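> starting from these lines, generate the structure:
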Amino acid sequence: MHIPDNYLSPTTCGTLLAAVTPVWTIAVIKVKAQIKKHHETLPMIGISSSLAFLIMMFNLPIPGGTTAHAVGGTLLAILIGPWAACLALTVTLLLQALLFGDGGILSFGVNVMNMAIIMPFVGYGCYKIGQKIRHEKLGIIIGSYLGINVAALIAGIELGIQPLIAHTNSGVPLYCPYGLNITVPAMLLAHLLVAGWVEVIFTLLVFKFVHRVAPKNIYQNSNNNHINWMYLLFGLAFLSPLGLIANNTAFGEWDNQELKQMLVKQHLSSQVPEGMINGFHFKALFSDYTIAGLPVSIGYILSAITAILIFSLLIRGFKNEK
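Presented below is the predicted three-dimensional model:
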C-alpha cells in the first residue's frame, strides 16, 4: 500500500499533502494534551511506531503474483488513541521512505492519508462501537479488517484516477497506467482475502499481549512493562526475514523496469508512462531493507533493529527537550 513516487501526478500528491497538514496540526495539539495526562504516552508512541514498522515487514503472497502486508493502524489507535496513532504512523512512514525507500517522498502525504489517518480512525470508530455494545473483541475484528480495506480502497482510487486526470493530448497516461477497473479490484482482492485477516490476527494477538503485561492501564509506568515490549519488538525483528518468503512486488509498487515488462506482456504499451520516467527518483540508503555486502535476511534483521533504535532515540530526545 506504499505508493511510490511517480505513480501519482504532482497535483494529486500536493492536494493530499495539503489535506493531511491540518490533521497533523490537530494531532500534535491533541497528543500534547494527552501527554500531560499520561506521561507514558510519549514512550508508547515510540513503541507503537516500532511495532507498525515491524508489522509492515511481513509481506504475504497474494493470488495473482503480488504481495501485501498488514499495517497495524487499528491496533495503534486502540493502544494509544487515534491521534497519537496518526503521529506514530506518520513517523514510521517517513522513516520507511527516507531510509529504506519504502513509499515515495512526493507521495508521502498520500501514504499518510491512507495508512496514518483513514486506517486508524476507521478502525478506532468500529472498536468504540464494539465497546458500547459490549462486544469489544468484535469491534477489534471489524475495526482492523475494515480499517485496512477502506485504506486499500482509497489507494486503489488514487491510483486508478490517474489516467483520467493526467494524460497526454492523445490520452496516453502520464503516471499510473491502470484505470479504476484494474486498480480497485487489485487492491481490494489483496486486502479482503489476505492482508485484512492478517491485520485482524496481529491486532488480536498484540491486544491480548497488552492485557497480559498491562492489565490495568496501558500507560502504567513499569520497567517490566517496557522490558516486555522490548522482548516483543526484538522478537519480531529477528522473525522479520519471514517477510522475504513473499518475494514478488506489491501491486502499484513496481519499478520502471518491472512495470515495462508487465505492460508489454499485457499488450498495453511498449514503454513506461512519460511522467514516471522523467519524475522524481530518490535512492534510499538501505533500499528494500538491504545492506550492501550482507545476506538479505541479515539486512532485514538489521534494518528492523535500526528502526527500533531510531524511534527510541527520537522519543528520548523529545523527553529530554521537555
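> okay, CA-based contacts and neighbour counts for the rest of this
Noted.
> can you name the residues that contact the residue lying closest to residue 141 once chain neighbours are set aside?
Beyond its immediate neighbours in the sequence, the residue positioned closest to residue 141 (Cα to Cα, 6 or more residues apart in numbering) is residue 200, lying 5.6 Å away. Residue 200 is in contact with 140-141, 144-145, counting by Cα atoms under 8 Å, 6 or more residues apart in numbering.
> which SS class is residue 282?
What DSSP: H, G, I helix; E, B strand; the rest coil gives for residue 282 is coil.
> identify the single longest helix in this protein, thanks.
helix 10-37 (DSSP state H).
> am I right that residue 119 is in a helix?
Yes. Residue 119 forms part of a helix when assessed by three-state DSSP.
> thought it was touching residue 74?
Yes. Between residue 119 and residue 74 a contact is recorded at 6.5 Å, counting by Cα atoms under 8 Å.
> how about this one, so we can line them up?
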Amino acid sequence: MHIPDGYLSPQTYIPMYGIVIPLSIYAFKKAKKVLDEETLPLITSLTALSFIIMMFNIPVPGGTSGHAIGVAVIAILFGPWMAFLSTSLVLFIQAILFGDGGITSFPINTFSMGFLASFTAYYTFRILKGTLKDSLNAFISGWLSIVAASLAVSIFLGIQPLIASGPGGQPLFFPFGLKITIPAMVGSHILFFGIAEGIFTTVTLNFVRKIDPRFFSTVQIKAVKKRTLYIGLFTLFFIVLVPLGLLTENPAWGEWTSAHYQKILGFVPEGMQKFGGLYTAPAQDYGFKYLNSIASYYLSAVMGALLILLFFYVLYQLLYKKKNQFDRTFFLGYILVILLLTLSGNLYLLSFSLFTLFLLSGKTFFKLFKRAGAAILFFNSIVTVSYILLTYRTHTFSPHYVLLINLRTFTLTFATFLLIDKVNLFSVFSFSKTLTYAVTLSYSQILTFKRILGELRFALRSRIIRKPGKKEAYNFVSSSVYYFLNKSLSNSKEILQAMKSRGFNND
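Have a look, this model is predicted:
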C-alpha cells in the first residue's frame, strides 16, 4: 500500500503536504499527554512492531501481495494522535532509508495509513466497546482501519487519470481509474490483509492485557514486573520471523515495474518515467551491499527498531527537559547521523539532513553556518580543484561527485558545530570518570591554547603600525605552530608526571 514516487501528480501531493504537516505538528504536541516513563516502552515497542509487521508481505491470488500496518493497536491503547505520530515515523524511516514508499507520495501514505486508519480504529473500538467482547472488537477495529486506509489510497490513485492527463487524454501518472482501483485494492484488504490486521491487533492487545492490565482498567494498579522485558521479547519474536516476508516476490497491486506497464498498457506514463527514480534510498528495498537478502532483511528490521527507539527517547527527553539524558541522546544521534551520512551517497538524503540540521540550529543558524563554511573552505577548495585538474584531462569529471563531497563535508561539519553548541560533553561522559577526565583535560588545553593564540596575535598587532606583510605573517604562523608544538609536548610531560605522582601508573 506504499505508493511510490511517480504515481501521483503534483496537484495531489503538494496540497496533501500542506494538510499533513500541520496534522503532524499537532500530533507532536498531543504526544506530551500520552508519553511518560510508564508508556514509553510500550509505545516504542508497538511502533517498532508496526515497522516490522509491514515487512511481512502476504501473497494473494492474482500475483500481488500486501501487509498489515499495525496502527490499530496503538490507536486503541494511546489514542489516534499518538498512533498517527507513530505511523508517520514508521513511514518516514521506510521512505528515507529503505525506499519503501515515495518522497512525493509520503503525505498520502501518511494520511491514509497513519491518520485515517488511526481514527477509524480508535472510534470503532470506542463505539463497539461494551456491545462486543474486547477481542472481537479489536479484530473489527483493526480490520476496518486497514480497509479504510486502502479505500483512501485507491481513491488517490484512481483520480490521477482525471486530474493529470496529456493532450491526447493519455494519463501522465497512475493510469487506472476508480472503477479499477477501488475493487482491486479494497477487495484484497477486505478479504486478506484486513484479516491479518485484525488478528495482529487482537493478539497484541491480549498480550498487553496480560503484561500490563492498567491499559484496560480505570483503576491504577501496580504494573506487572519486568513488563518492559516482556514487551521487548514480544518485539524480538517478530524480528526473528521477519525473513518470512521474503517468501513472496509478488509486488503490491499497482506497484509494478515499467516493463510490466509497457506490457499491459503499451506505454509507460510520463510521470512514472520522469519521477519514478526521483530518490534512491541508502538501503533500497531493504537491501545492503555485500549481504544476502535474509541478512539484509534482518539488519533492516533491527535498524528500523533502533531508530524508532532513539526517536521516542529523544522526544521524551525534549518533552520533559531531562538535560543530562538529552545530551547523551543527542550525542548518540550525532554518531548515527555521522555514520549514515558517511555511508550515503544520495544527494537528496544529504540535502534533507542538512535542512533538518538548519532547523535544529534555531537562532544560532547564521553563526554555525559561518563557522562551518570557514572551517571547510580551504580544505574543500584544495580537494575540489585537485579533483577537477586530475579528471579534466581524462574526461572523467563528475559534477555530481563534486557536489556530493562538498555537501557531505559541509553537512558533517555543521552537525559537529551544532553538537558542540547544543550539548554539554561533560554531561555526556559523566557516567565514566576516565572519559570525563579526558574531556576536561582536552577542553582546558583548548581554552589555554586559544587564550595564548589571542595574546600572540595581540602582541603582533601592538608591535607594528602597518598591516603585516606576507613575510611577517608567514613568520608569525610558523613561530606560533612551533610554539604550540613545544607547548603541547611540555604540557603532556607535566600532566604525565602529575598523574604518576597521584598514583596513575600505566593504568
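> for the contacts of residue 200 of structure 1, work out which two are farthest apart.
140 and 145 (8.3 Å; Cα to Cα).
> returning to what we had before: could I have the buried ones of the contacts of residue 200 of structure 1 as ChimeraX selection syntax?
Burial among these is assessed by 16 or more other Cα atoms under 10 Å; the matching ChimeraX selection reads:
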select :140,141,144,145
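> narrow the contacts of residue 200 of structure 1 to those in helices?
Checking these against DSSP H, those in helices are 140-141, 144-145.
> pick the one among these closest to residue 54 of structure 1.
residue 144 (16.8 Å).
> map that closest one onto structure 2.
In structure 2, the residue matched to residue 144 of structure 1 (TM-score structural alignment) is residue 142.
> likewise residue 48 of structure 1?
Per TM-score structural alignment, residue 48 of structure 1 is aligned with residue 46.
> my read is that its match contacts residue 74, right?
Yes. Assessed by Cα under 8 Å, residue 46 of structure 2 is found in contact with residue 74 at 6.6 Å.
> quick one, which of the two is more surrounded?
residue 74 (27 against 24; other Cα atoms under 10 Å).
> contacting residues around the spatially most central residue of structure 2?
By Cα atoms, centre = their mean, structure 2 has its centre lying nearest to residue 93, at 4.4 Å. Taking Cα under 8 Å, 6+ apart, we find residue 93 of structure 2 in contact with residue 304.
> what of residue 171 of structure 1?
So residue 171 of structure 1 contacts residue 163 (Cα under 8 Å, 6+ apart).
> name the SS class of the corresponding residue of structure 2 for it, please.
Under the alignment by TM-score structural alignment, residue 171 of structure 1 pairs with residue 169 in structure 2. Using three-state DSSP, the structure places residue 169 of structure 2 in coil.
> on that earlier part again, and the match of residue 48 of structure 1, which helix or strand is it part of?
Using DSSP states H and E, residue 46 of structure 2 maps to helix 40-53.
> which SSE is the residue nearest to the centre of structure 2 in?
Per DSSP H and E: helix 80-98 holds residue 93 of structure 2.
> compared with structure 1, how much does that helix deviate?
Its matched residues in structure 1 lie on average 0.4 Å from helix 80-98 of structure 2 after superposition (mean Cα distance after the TM-score superposition for structure 1).
> off-centre distance for that helix?
Distance, stretch centre to chain centre, for helix 80-98 of structure 2: 9 Å (Cα atoms, centre = their mean, to the nearest Å).
> in structure 1, which residues correspond to it?
Against structure 1, helix 80-98 of structure 2 falls on residues 82-100 (TM-score structural alignment).
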